[in-house]
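Q: Sharing a model prediction with you, sequence too.
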Amino acid sequence: MEKIIAEFDKSSNDIKFLEFNKKLTDSIERPQELKFILEHFSYVTVNGYLKILGNDSENGFSYCNELFSKCYNSNRCLIAYDILCGLFAINIEKLNAIEYFAPDTLEWEDLEIDYKDFLYWVTTNQLDTFYQELIVPDLFTLDLSLESNEVVLTYPFIWSMEYTPSGAVRKIVPFKELLEMNADFYRQLKM
């Protein structure tokens, strides 16, 4: 597990984390790397636009998964989200494969990696490549706090035909609000 911390330290990405001082109460055994993150960190943020969930008592893994399970299929476990409410989740039925709920398509995409690979992936420049279409400079002018579960609502919605990065209006909203809104649109559009 020290390799994970070493990769965080070596990365050219802006990785910040808050160490966690209490003992983990949940009984998470697998994947081992998830247990490690939950035992050692309240959260990890990457490049100011991605939050890896840790054991923060107010805005962490347990809280976000409680919200997530009310909105989406319970065969997934939320592990991270981005400032546009893109979601990274472990699909338990697919042998712990990481899937991404893309806010621009409202679709689940299999990333074909596991949690350990995900932690390494966020330390590479592949992360910026993955987000090059979604993360626009205007997003960083907002006074957003990933630590307290804030995300950016974009109107027209980022998944709509009317959306253009330069013509969009952006507003900071609680993660819960945009999570529930996207889940409603997801269900409506899939029917």
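A: Alright, I've got the coordinates.
Q: C-alpha only now, for contacts and for neighbours.
A: Noted.
Q: Do a quick rundown of the helices in this structure.
A: Assigned by DSSP state H, the chain shows helices spanning 2-10, 32-40, 61-71, 115-121, 126-131, 175-190.
Q: can you put those helices in CSV and add distance to residue 49 and mean neighbour count?
A: CSV is the format used below for the helices of the chain (distance: least, Cα to Cα, whole Å; neighbours: other Cα atoms under 10 Å):
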stretch, distance to residue 49, mean neighbour count
helix 2-10, 16, 13
helix 32-40, 19, 18
helix 61-71, 17, 17
helix 115-121, 15, 16
helix 126-131, 9, 12
helix 175-190, 13, 15
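Q: Among those helices, which comes closest to residue 77?
A: helix 61-71 (6.6 Å; Cα to Cα).
Q: Go through the helices of the chain and name the closest to residue 105.
A: Comparing those by their distance to residue 105 (Cα to Cα), the top pick is helix 175-190, with 9.2 Å.
Q: residues making contact with the closest one?
A: 67-68, 71-72, 85, 103, 106-107, 149-151, 153 (Cα atoms under 8 Å, 6 or more residues apart in numbering).
Q: How much space separates the residue nearest in space to the middle of the chain from residue 161?
A: Ranked by distance to the mean C-alpha position of the chain (Cα atoms, centre = their mean), the top residue is residue 81 at 1.3 Å. To residue 161, residue 81 is 23 Å away according to Cα to Cα, to the nearest Å.
Q: one more structure, for comparison:
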Amino acid sequence: MVDSRGDAWSELSRLIATSPLNVMVCPPDDASATAATLGLGTGPFLGAFARNTSGVMVDDGWLRLLGGSSSADGLPGLDQASAGTTGLLVVAFDVLGGVFALDGGALGTGNGSVYHFSIDSLSWEDLELGHAAFVTRMLAGATTSFYESLRWPGWQDDIATLQPRQGLSLYPQPFMAEGKDVSSASKRAVPMAELLAVHNDIATQFGTDRGVQATWP
């Protein structure tokens, strides 16, 4: 059995414990093969997530950092979330269906930079951060400023009852001119896989970018 108590997990545990946000670590699943499937060791943050968690819910569940696979009700593992993609590794979702992925060649130079597929533009943006830097910033509270334009009064109450594999569908959608005021949009809980598929299909039709086609249930 691989010893998962490496420096990366120690550092991640410290970042989680000192985060100003409400953070919940989903416990690891003994049956998860994510780390082995992706060839992840214990040193990098990716390996620490895959071996020690089945995901981490950040900022009351607004951001979901992916780790090892879990039950059908939990977050998909890093390997499952990326199964329908080529040249990138999906590492996180947000509650509105935004996606964060490491570029393996599909999005840019293939240097492993974190890209964000934003629901208000339906295109990928290079955050110019590695995975560890991205995680560190988000756990330090960067979600507050990063999502400032996509939040509304009382958003915590609206997402409080969502399950890990659910997101919120907004209408009008934020990429539409009439959807820029998210506070007045209607909000409906839907499966995250459905939300990602809708964004991917619309982006493809618009010719902006390809999103992520979820193959997990």
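A: Structure's in. What do you need? Computed from a predicted structure; not experimentally measured.
Q: Overlay the chains and give the TM-score.
A: Taking TM-score structural alignment, normalised by the length of structure 1 as the basis, the two superposed chains have a TM-score of 0.89; 185 aligned residues with a Cα RMSD of 1.9 Å.
Q: Which of the contacts of helix 175-190 of structure 1 has the largest number of neighbours?
A: Within the contacts of helix 175-190 of structure 1, neighbour counts (other Cα atoms under 10 Å) peak at residue 151, which reaches 27 neighbours.
Q: ok, for that residue, nearest residue in space, not its chain neighbours?
A: Take residue 151 of structure 1 and drop its neighbours on the chain: the residue closest to it by Cα to Cα, 6 or more residues apart in numbering is residue 83, 4.5 Å away.
Q: Just tell me what the one you found corresponds to in structure 2.
A: Under the alignment by TM-score structural alignment, residue 83 of structure 1 pairs with residue 95 in structure 2.
Q: was I right about that match contacting residue 59?
A: No. Counting by Cα atoms under 8 Å, residue 95 of structure 2 does not reach residue 59; the two are 10.5 Å apart.
Q: so what sits against both of those two?
A: Common neighbours of residue 95 of structure 2 and residue 59, counting by Cα under 8 Å, 6+ apart, are absent.
Q: Quickly note the distance from residue 35 of structure 1 to residue 188 of structure 1.
A: Distance from residue 35 of structure 1 to residue 188 of structure 1, by Cα to Cα: 35 Å.
Q: Ignore what I typed, I meant residue 25 of structure 1.
A: 37 Å.
Q: Would you mind finding the match for residue 46 of structure 2 in structure 1?
A: The equivalent of residue 46 of structure 2 in structure 1 is residue 34 (alignment by TM-score structural alignment).
Q: show me where structure 2 has strands.
A: Using DSSP state E, the strands assigned to structure 2 run over residues 23-25, 56-58, 63-65, 88-94, 99-103, 114-118, 123-126, 166-171, 186-191.
Q: mind checking what residue 187 of structure 2 lines up with in structure 1?
A: Residue 187 of structure 2 maps onto residue 170 in structure 1, by TM-score structural alignment.
Q: ugh, wrong one, I meant residue 155 of structure 2
A: For residue 155 of structure 2, the residue aligned by TM-score structural alignment is residue 139.
Q: coming back round to it: in this structure the match of residue 46 of structure 2 contacts residue 115, no?
A: Yes. Contact criterion Cα under 8 Å: residue 34 of structure 1 and residue 115 qualify, at 7.1 Å.
Q: before we move on, the earlier item: how about the residue nearest to the centre of structure 1: what's its closest non-neighbour residue?
A: residue 87 (4.5 Å).
Q: What separation is there between the one you found and residue 9 of structure 1?
A: Counting by Cα to Cα, the gap from residue 87 of structure 1 to residue 9 of structure 1 is 24 Å.
Q: How about residue 186 of structure 1?
A: Using Cα to Cα, residue 186 of structure 1 is found at 37 Å from residue 9 of structure 1.
Q: One more: residue 45 of structure 1?
A: The value you get for residue 45 of structure 1 to residue 9 of structure 1, if Cα to Cα is used, is 13 Å.
Q: tell me, what's touching these two both at once?
A: Both residue 45 of structure 1 and residue 9 are in contact with residue 15, where contact means Cα under 8 Å, 6+ apart.
Q: Which residue, neighbours along the chain excluded, lies closest to residue 118 of structure 1?
A: Closest residue to residue 118 of structure 1 apart from its sequence neighbours, by Cα to Cα, 6+ apart: residue 98 at 7.6 Å.
Q: Quick one: residues contacting the counterpart of residue 80 of structure 2 in structure 1.
A: Correspondence of residue 80 of structure 2 to structure 1, assessed by TM-score structural alignment: residue 63. Residues counted as contacts of residue 63 of structure 1 (Cα under 8 Å, 6+ apart) are residue 57.
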